[in-house]
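> 3D model of this:
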Amino acid sequence: MLPELTDPRGTSDLLLNESQAALFTSMADLGGFFGSVLNMALLMRLGHRVLLLLSLPISACAWLGAAFAHTPAMLQTMRFIVGLTGSFTLPAGNMYILEVSHKKLRGLLFGLVTTSRQAGNLLIYAIGSLGLGWRTTTLICAGVAILPVPGLLFLPNSPRWLITQGLLSEAQKSLTFYRGALYDSEPEMNAIMDQIGENGPEKNSIMAQLRMMADPSTLKTLLLLLFISLLYNFTGYNVLIAYIVPILQSASIPMDAYVSAMLIGAVRVAGTVVHLAVVDRMGRKPLLVLSYVSCAFCIACLGGYFFVQNTSGYVNSFNWVPLTSLVIFVFFTGVGQPVIFILQGELLPTSLRATGVSLILCLVFLGSFTAIRTYSLALAFMGEHGTFWLYGGVCLVIAVVSVLGLPETRGRSLEEITERK
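Below you'll find the model as predicted:
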């Protein structure tokens, strides 16, 4: 959307200047930040399924509003609402999948959700390359946003959330629905109840949640997740998604920038498919470390290319480096980044999961907003090469922190993880 909205030679009837475009790019993250604050209470009270049923139609309406916007302010407002509802659907969808999945399939099912999201990004790139216009693109987004609603109407709430509300008989029915009538759900049900305790509903108050966060073991885990989740916003991936076409144009690659963007989107999907294949075999921790070490190398190579381009100007023999580096970088983010989202839900106890994940996402959206808004400042201060070298250093820090601080969660139930971590 952004290239078309900022191209005075294009066919768009609505144009954004530089400051309006920068604000438009970051409005979704700003909406996500405020939505995550609200989400702390909404997820506990409404549950994942109901929150999804409420927020998805609002998101579709916001996309429709964007499609018919005729002023920059209207377009930016709709972008803000899309980010707001996205901060509801992202943790609700992630936690719903994590809590209803069996421990042997949890990584696979979560990976399928991630793959579908990346396939959506690829769809947007494909529509952009066809020249259908940004208004058509937003109309398609509105249609996609409403698609999950009919299916959600026939699914029960998460059994773990139901137990936190004291609805034990409904929780038993939900667990039987997701495991099958022949599955002995009694041991799993008892393990969930043992962790949550008899006073599950009383733990839903803000003060009770804060007391649980103050527990040394829980606080350590929460701070570690907050740190890693904040860092990944500064690996360069969010900036790449927001500015993919300008970055490729700046690198003077011998290929159409929009086609290259489609290629990168396809590679991201391929990375999530590989994630599906290995996350429950290789494990979370080694996958995360390997991915971000590889990302650091690739983004450093991109920085090296820009350094040579800006100093000597002779890069004709190396014009394959930018696209190759970005393709490999995006592939490994597709492999490793979903692990961070999985761990956000796996490492926190059930009673605290909704509030903890919402708090983490507050920082994630704020970090993404900051990373995108400061990208142009970083370019002016450090140049393209210095900016991408900084992103490479952040990737290495994530790998080191993962080695030193994260436990392995593969093949363990959510209750086993929080008991043994």
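
> Every contact and neighbour count from this point should use C-alpha atoms.
Fine.

> my guess is Gln271 contacts Val327, does it?
To be clear, residue 271 is Gly; Gln isn't right here. No - counting by CA atoms under 8 Å, Gly271 does not reach Val327; the two are 10.1 Å apart.

> neighbour count winner among these two?
The neighbour count for Gly271 versus Val327, taken as other CA atoms under 10 Å, is higher for Gly271 (24 against 21).

> in what helix or strand does the more buried one lie?
helix 257-282 (DSSP states H and E).

> Buried by neighbour count: which residues of the following helix or strand past that helix qualify?
Downstream of helix 257-282, the next assigned helix or strand under DSSP H and E is helix 284-311. Within helix 284-311, the residues that count as buried by 16 or more other CA atoms under 10 Å are 284-285, 287-289, 291-307, 309.

> Which strands or helices does helix 284-311 pack on?
For helix 284-311, the packing partners by 3 or more CA pairs under 8 Å, 6 or more residues apart in numbering; DSSP states H and E come out as helix 321-346, helix 375-405.

> how about 10 Å then?
helix 237-250, helix 257-282, helix 321-346, helix 375-405 (3 or more CA pairs under 10 Å, 6 or more residues apart in numbering; DSSP states H and E).

> packing partners for the first one?
When you say that, I think you mean helix 237-250. By 3+ CA pairs under 10 Å, 6+ apart, helix 237-250 packs against helix 2-5, helix 18-46, helix 257-282, helix 284-311, helix 321-346, helix 350-373, helix 375-405.

> If we use 8 Å, what do you get?
Looks like helix 237-250 contacts helix 257-282, helix 321-346, helix 350-373 (3+ CA pairs under 8 Å, 6+ apart).

> between these, which gets nearest to Ser19?
helix 350-373 (10.2 Å; CA to CA).

> How far does the closest one sit from its chain's centre?
10 Å (CA atoms, centre = their mean, to the nearest Å).

> Going by neighbour count, list what's buried in it.
Neighbour count says helix 350-373 has 350-373 buried, by 16+ other CA under 10 Å.

> Need the helices and strands packed on helix 237-250 in JSON lines (columns: distance to Thr138).
Shown next, in JSON lines, are the helices and strands packed on helix 237-250 (distance: least, CA to CA, whole Å):
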{"stretch": "helix 257-282", "distance to Thr138": "18"}
{"stretch": "helix 321-346", "distance to Thr138": "24"}
{"stretch": "helix 350-373", "distance to Thr138": "21"}
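
> So for Gln76, which of the ones you listed sits nearest?
Gln76 lies closest to helix 350-373 among the helices and strands packed on helix 237-250, at 14.2 Å (CA to CA).

> Measure how that closest one sits relative to helix 237-250, angle-wise.
Interaxial angle, helix 350-373 versus helix 237-250 (axes from the mean of the first three to the mean of the last three CA atoms, to 10 degrees): 20 degrees.

> Packing partners of helix 350-373?
helix 18-46, helix 72-100, helix 159-164, helix 186-196, helix 206-213, helix 216-231, helix 237-250, helix 321-346.

> For the comparison step, fold the sequence that follows:
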Amino acid sequence: MKMLMRADTHYSIVVSGSDYEKPKYTFSQILAAVAVSMGSMIIGFSSAYTSPALVKMENSTRISISEEEASWVGGLMPLAALAGGILGGPLVDYIGRRKTILMTAIPFFIGWMLIATAKIVHLVLAGRAICGLCVGIGSLAFPVYLGETIQPEVRGTLGLFPTAIGNIGILICYVAGKYLDWFELAYLGSALPIPFLLLMFMIPETPRWYISRGRTEEARKALQWLRGANTKIDNEMRDIALCDAEVKNDSSFKDILSMKYMKAIFICLGLMLFQQLSGINAVIFYTAKIFQMSGSSVDKHLSTIIVGLVNFISTFLATALIDRTGRKILLYISSVTMTVTLIILGTFLYIRDNLHVDVSKLGWLPLTSIMVYLLGFSLAFGPIPWLMMGEILPAKIRGGAASICTAFNWLCTFIVTKTFYNILVAIGPAGTFWLFGCICFVGLFFVVVCVPETRGKSLEQIENKMTGRKARSRRMSSIVNIKPLPSGC
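Below you'll find the model as predicted:
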């Protein structure tokens, strides 16, 4: 699944009798994380749908679909998500984070029902467009909601929920796709928004949004619910109010175009570009077709299930390593792993198709290559671009710039998924995977030259480095007033 994380600055000095309670995994915060992450499950299911479904659509007696139309079934969702990413920015600000997320549930249901009942390809395309719009809105709104509701000290673990549950959505789609026809799989997709909608009704709007609208009492109630009935929240309420005042006084959309912020935006856009041009969504959208094309000895539907499992498990591996080894080291490993596996897969296809060598004894190689490729991607280039977007974008422009980066990511996703078949026809399967491998290799140099290491640094330290600004000192009237700051700008 796709996530925006924020690392907040706090002092490590603990003061007895502080108004801040020790961070804890309250039931309320876990419920909020699960509720929002159910939306990520729908996104994961939507992204993976075409992999098992297109193979069955093309052999279906219920619907007639051409190769070009099939490419649009895969490519239309990320194109609509591009529009949703742009629309999501204003929506979360004007109607609220929770209402924006809630309003995606019913369109998700309608979109899947259109696909499930379709007897002409145009209804399938309409359903994919509606789902794609919701995917774009959700991919921006989900991390914003979690970033504003979960305590920073436990956000690393609870913040994993959207990615993990999103990967469960992919896995469910792959497993069900082995046994269900394409329209039956769509009926399953239409059931997912129901628990999502019910859980979202159980959680409140974010305290920060209430504060931004001057609804202080509602903000206090929401924060008290999230932190627990007996938790002291006075200092956190004060910090949220101060942060909101600072953003209101200083922020402007024109600042996004300021030269001092362009470096941070360029790095985020670069990471998004190499994330998508690595070919990941071509692999996720068309997993079954890739195995069918490669002549793998493993059943194509079983292969997709194995791929889903690898994608799911690797999420937890990335979480265990990301704060120990650092972002750049993992990005190096990720780039090299993807480059090597894509080159090996391309070479396998070239030897088989162009040199006409018997490779039947190597039928396990395509599955192994893609498994290792996905492991490498999920280790760094999957989660880190979203994590670093929250870390290196300055607070003053974070909302608007994040919307631009999200939309750009979906634009790249559309380009890759829509042109995948065209590239296959133009340069062949071997050339296609070699091309993706070369892009991953270029991405390695981009990381070496441009991407900063952010592990263990506060947002202020990162922002000072990115903008060339001198660090600001904090003035405290007394050592007694130095307290942990569980929420920052």
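
> Let me see the TM-score of these two.
Overlay of the two chains. TM-score (TM-score structural alignment, normalised by the length of the first structure): 0.89; 412 aligned residues with a CA RMSD of 2.6 Å.

> Go through the helices and strands packed on helix 237-250 of the first structure and name the closest to Gln209 of the first structure.
Closest approach to Gln209 of the first structure among these is made by helix 350-373 (6.4 Å; CA to CA).

> ok, now how distant is the counterpart of Val449 of the second structure in the first structure from Arg106 of the first structure?
Matched by TM-score structural alignment, Val449 of the second structure corresponds to Leu404 in the first structure. To Arg106 of the first structure, Leu404 of the first structure is 24 Å away according to CA to CA, to the nearest Å.

> Look at the two and report which has more neighbours.
Counted by other CA under 10 Å, Leu404 of the first structure and Arg106 do not tie: Arg106 has more neighbours, with 23 against 8.

> corresponding residue for the more buried one in the second structure?
Checking TM-score structural alignment: Arg106 of the first structure goes with Arg155.

> Contact partners for that match?
By CA atoms under 8 Å, 6 or more residues apart in numbering, the residues touching Arg155 of the second structure are Gly147.

> Next: Gly334 of the first structure.
Taking CA under 8 Å, 6+ apart as the test, what Gly334 of the first structure contacts is 268-272, 275.

> Quick check: the aligned partner of Pro246 of the first structure in the second structure vs Thr419 of the second structure, distance?
Pro246 of the first structure maps onto Lys289 in the second structure when the alignment is built from TM-score structural alignment. To Thr419 of the second structure, Lys289 of the second structure is 15 Å away according to CA to CA.

> Who has more neighbours out of the two?
Lys289 (19 against 15).

> What's the local residue count around whatever residue of the first structure lines up with Ala70 of the second structure?
Superposed on the first structure with TM-score structural alignment, Ala70 of the second structure falls opposite Ala21. If you count neighbours by other CA under 10 Å, Ala21 of the first structure ends up with 18.

> Then Pro216 of the first structure?
Using other CA under 10 Å: Pro216 of the first structure sits among 10 other residues.

> now for it: what does it line up with in the second structure?
For Pro216 of the first structure, the residue aligned by TM-score structural alignment is Met259.

> and that match, what does it touch?
With CA under 8 Å, 6+ apart, Met259 of the second structure has no contacts at all.

> Kindly report the same for Leu5 of the first structure.
Leu5 of the first structure neighbours (CA under 8 Å, 6+ apart): 12, 14-16, 21, 134.

> same thing but 6 Å
15-16 (CA atoms under 6 Å, 6 or more residues apart in numbering).

> Now do the residue lying farthest from the centre of the first structure against Ile299 of the first structure, distance only.
Distance to the chain centre peaks in the first structure at Ser312, reaching 38.1 Å (criterion: CA atoms, centre = their mean). Ser312 of the first structure is 20 Å from Ile299 of the first structure, where distance means CA to CA.

> same deal with Phe88 of the first structure?
From Phe88 of the first structure over to Ile299 of the first structure (counting by CA to CA), the distance is 31 Å.

> and the aligned residue in the second structure for Phe154 of the first structure, helix, strand or coil?
Under the alignment (TM-score structural alignment), Phe154 of the first structure maps onto Met202 of the second structure. For Met202 of the second structure, the secondary structure call by DSSP: H, G, I helix; E, B strand; the rest coil comes out as coil.

> And for Met202 of the second structure, the neighbour number?
Neighbour count of Met202 of the second structure, defined by other CA under 10 Å: 11.

> next one: the one 5 residues further on
Using other CA under 10 Å, the number of residues around Pro207 of the second structure comes to 25.

> Hmm, it is touching Ala219, no?
Yes - using CA atoms under 6 Å, Pro207 of the second structure makes contact with Ala219 at a distance of 4.2 Å.

> Need the residues touching each of the two.
With CA under 6 Å, 6+ apart as the test, Pro207 of the second structure and Ala219 reach no residue in common.

> how about Leu288 of the first structure, what's its match in the second structure?
Under TM-score structural alignment, Leu288 of the first structure pairs with Leu331 in the second structure.

> Distance-wise, check that match relative to Phe446 of the second structure.
Leu331 of the second structure is 10 Å from Phe446 of the second structure, where distance means CA to CA.

> Excluding covalently adjacent residues, which one is nearest to Ala247 of the first structure?
Residue 247 of the first structure: Ile, not Ala. Leu240 (7.6 Å; CA to CA, 6 or more residues apart in numbering).

> what residue of the first structure takes the place of Val55 of the second structure?
Match for Val55 of the second structure (TM-score structural alignment): Pro3.

> quick one: contacts for its match?
Contacts of Pro3 of the first structure by CA under 6 Å, 6+ apart: none found.

> Tyr375 of the first structure -> the second structure?
Per TM-score structural alignment, the equivalent position to Tyr375 of the first structure in the second structure is Phe420.

> Near that match, how many residues? Count them for me, please.
The burial count for Phe420 of the second structure: 22, using other CA under 10 Å.

> do you know how far it is from Val449 of the second structure?
With distances taken as CA to CA, Phe420 of the second structure is found 29 Å from Val449 of the second structure.

> what does Gly127 of the second structure give?
To Val449 of the second structure, Gly127 of the second structure is 42 Å away according to CA to CA.

> before we move on, back to that, out of the helices and strands packed on helix 284-311 of the first structure, nearest to Lys203 of the first structure?
helix 321-346 (17.9 Å).

> what about Gln29 of the second structure, distance to Phe201 of the second structure?
14 Å.

> Neighbour count: these two, which is higher?
The residue with more neighbours, out of Gln29 of the second structure and Phe201 and counting by other CA under 10 Å, is Gln29; that gives 23 against 12.
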